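Visitor: Sequence first, then the predicted structure, then my questions.
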Amino acid sequence: MKFAKLFSVIGLSFISTIYSISAFASDVLKVGITAGPMIQVFEVAKKLAKEKYDLEIKTVTFADYQIPNEALNSGEIDANIFQTVSFLEQAKARKGYKLAIVGNTFIYPMGVYSRKIKSLSELTDKSVVIIPNDPSNQGRALNLLKTAGIIKIKDGVGELPTPKDISENPKNIIIKSVDAAQAARAVQDVAAAVLNNDFVKNAGFVPADALVKEDPKTAKPYVNVIVVKESDKSKKVFDKLKAVMNSNEVLKKTQELFPGAVPAW
């Protein structure tokens, strides 16, 4: 009887060990991304991750920019890859999220697009231009319009101005702030729209159609980043995720789908 019990204990221990090995034989990460071409980028990323790093990536797709950080902060996903440094800092300040950056990906230049004009010089009195309404991308869009000579902004407001910071608007342009995804849908109804690269394809454009776009050399605050919970930032599995996102395979696919994207690592 004693031998039977000992065998039983050993057997259970052996089964437990086998289960433990099989359960952790490969890492699995749920990664939040935005809809659109990023889905195709991640098909490449997932294949590379599995083949080279024994890492299984499961993507969770979001239709807007507000939910992925909430999902990450609450533990519904393990990481997200969709936002810039400035967007993350604004989200953390507003919501108190405990999130951290573990790597850089790309700079995706923001651009001004239109179905009605071929040049920003064609904007007339009270033409409507729509921009994203989240603080980070709103400020980014206003700075782009400033660079294009459409408006002037008060000195000293930094990288995140608001419409209240416009000091000169010689053409009396009407600037409307809307959700980034809505901007892509509404572009045909206004003179022009400032679009994030994620929504350019959804709006029926390619980056080359931009009337004006950011110079990546001056867009460092707008580097897209890999974000995780602060409590998870030292986990080695995210080194694998970073290596995948900084790979030649992902670079090639990204630049195919997002012409003008610049690696930021």
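Guide: Structure received.
Visitor: Please count neighbours and contacts with C-alpha atoms only from this point.
Guide: Fine.
Visitor: which residue ranges form the strands in the stretch 51-200 of the chain?
Guide: Taking DSSP state E, counting those that start in this stretch to define them, one finds strands in the stretch 51-200 of the chain at 55-62, 79-84, 99-107, 111-113, 128-132, 152-153, 166-168, 174-178, 192-195.
Visitor: which one of those strands lies closest to Asp27?
Guide: strand 55-62 (4.8 Å; Cα to Cα).
Visitor: For my notes, confirm Phe14 occurs in a helix.
Guide: Yes: the assignment for Phe14 is a helix, going by DSSP: H, G, I helix; E, B strand; the rest coil.
Visitor: Contacts only, for it.
Guide: If you count contacts by Cα atoms under 8 Å, 6 or more residues apart in numbering, Phe14 has none.
Visitor: hmm, try it at 10 Å
Guide: Ser8, Ser20 (Cα atoms under 10 Å, 6 or more residues apart in numbering).
Visitor: Got another one to weigh against that:
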Amino acid sequence: MNSDRPAKIAKRLGIGLKALRLWEAEGLLRPHRLANGWRVFRDEDVTAAWRVAALKQLGFSLRAIKALLSRGTPSLDVILSVQEHALNEQLSQIQRAQKAILAAREKLAGGADLDADALIILHQETNMSNNFINPTTEKLWEATFSPEQIHTLKERPFTSEDQERVGAAWASVITEADRLRVIGDPSSEAAMALGRRWFSLVREFTQSDPGMIASSREFYAQGFANPTTAGQMPFDKAVWDFIRKVAEQLVARGETIT
């Protein structure tokens, strides 16, 4: 069994030693201690550190990671699957951004100017912090939500702190759903707990408005039905199908999901 000191592990993972110590202080890591009190990372400790680092890269806060791990350790395959999906999304976004920049430069080279609308579209295409709304899903968004609904959503007070909180919460439930759907039991207590968290976030978005609920369902139904948009959705169709089964179980128990 291999073992290394914390400083070496931190360097290999590309993180600071302080971060590693913080993760340990938060109870996310429990490295082995030698008789002299020195901490060493064995293979299973390195795996645990990698898992936390990977979840951090996916946008999870330490609080979200603690909550996720408290419900069971996600398998390496599940985390790798989510990472692969996120990287594919980033690659698609980079390719769209490159295409938009090339088109804009060709237009400028031909002696034309970029008007305000063109600059706004270019900004949307090259905004690497926006992984959900892209040209493909934006068209779907506009096709499934009414102008009044879109205006209402844009006018909601939503701070950067709100965005971070909701983003971390969604990342947590999507990862948990991906883990549980592999197990394949939508009626399990773990699945029920996941469903309650999932639909709590849905209600926060829809405000339990019937029109918003219907538009949201149509957005995902159309998005996953169309091969062009299916790969641009915020999570895989397998997750969507599993959550629908969980919803059926919750309703059968008399619980409200909307």
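Guide: Cool, the structure landed. None of the values given here were measured: they were computed from a predicted structure.
Visitor: So after superposing, what's the score?
Guide: The pair, once superposed, lands on a TM-score of 0.27 when counted by TM-score structural alignment, normalised by the length of structure 2; 125 aligned residues with a Cα RMSD of 6.6 Å.
Visitor: circling back to that earlier point, please identify the most buried of the strands of the stretch 51-200 of structure 1.
Guide: strand 192-195 (a mean of 29; mean count of other Cα atoms under 10 Å).
Visitor: State the distance from the residue most central in space within structure 2 to Lys237 of structure 2.
Guide: In structure 2, the residue lying closest to the centroid (Cα atoms, centre = their mean) is Ala171, at 3.5 Å. Distance, Ala171 of structure 2 to Lys237 of structure 2, by Cα to Cα, to the nearest Å: 16 Å.
Visitor: Can you name the next helix or strand after the lengthiest strand in structure 2?
Guide: Across structure 2, the longest stretch assigned as strand under DSSP state E is strand 39-42. Later in the chain than strand 39-42 of structure 2, the nearest helix or strand by DSSP states H and E is helix 43-57.
Visitor: and that following helix, which residues are buried?
Guide: For helix 43-57 of structure 2, a neighbour-count test (16 or more other Cα atoms under 10 Å) marks Asp45, Val46, Ala48, Ala49, Trp50, Arg51, Val52, Ala53, Ala54, Leu55 as buried.
Visitor: Name the next helix or strand downstream of it, please.
Guide: helix 62-70.
Visitor: Next, the buried residues of the helix or strand that comes right after that next one.
Guide: For helix 62-70 of structure 2, the succeeding helix or strand toward the C-terminus, using DSSP H and E, is helix 76-109. By neighbour count with 16+ other Cα under 10 Å, helix 76-109 of structure 2 contains the buried residues 78-79, 82-83, 85-86, 89-90, 92-94, 96-97, 100-101, 104.
Visitor: Show me what the longest strand of structure 2 packs onto, helices and strands only.
Guide: When contacts are defined as 3 or more Cα pairs under 10 Å, 6 or more residues apart in numbering; DSSP states H and E, strand 39-42 of structure 2 sits against strand 3-4, helix 6-13, strand 32-33, helix 43-57.
Visitor: I'd like to check which residues are in contact with the residue lying closest to Leu20 of structure 2 once chain neighbours are set aside.
Guide: Leaving aside its sequence neighbours, Leu20 of structure 2 sits nearest to Ala10 (Cα to Cα, 6 or more residues apart in numbering; 6.6 Å). With contacts taken as Cα under 10 Å, 6+ apart, Ala10 of structure 2 has the following neighbours: Gly16, Leu17, Lys18, Ala19, Leu20, Arg21, Val46, Ala49, Trp50.
Visitor: What of Val244 of structure 1?
Guide: 42, 44-50, 52-53, 55, 105, 238, 250-251.
Visitor: Relative to Gln138 of structure 1, which of the residues you listed is nearest.
Guide: Comparing the contacts of Val244 of structure 1 against Gln138 of structure 1 with Cα to Cα places Thr105 closest, at 21.4 Å.
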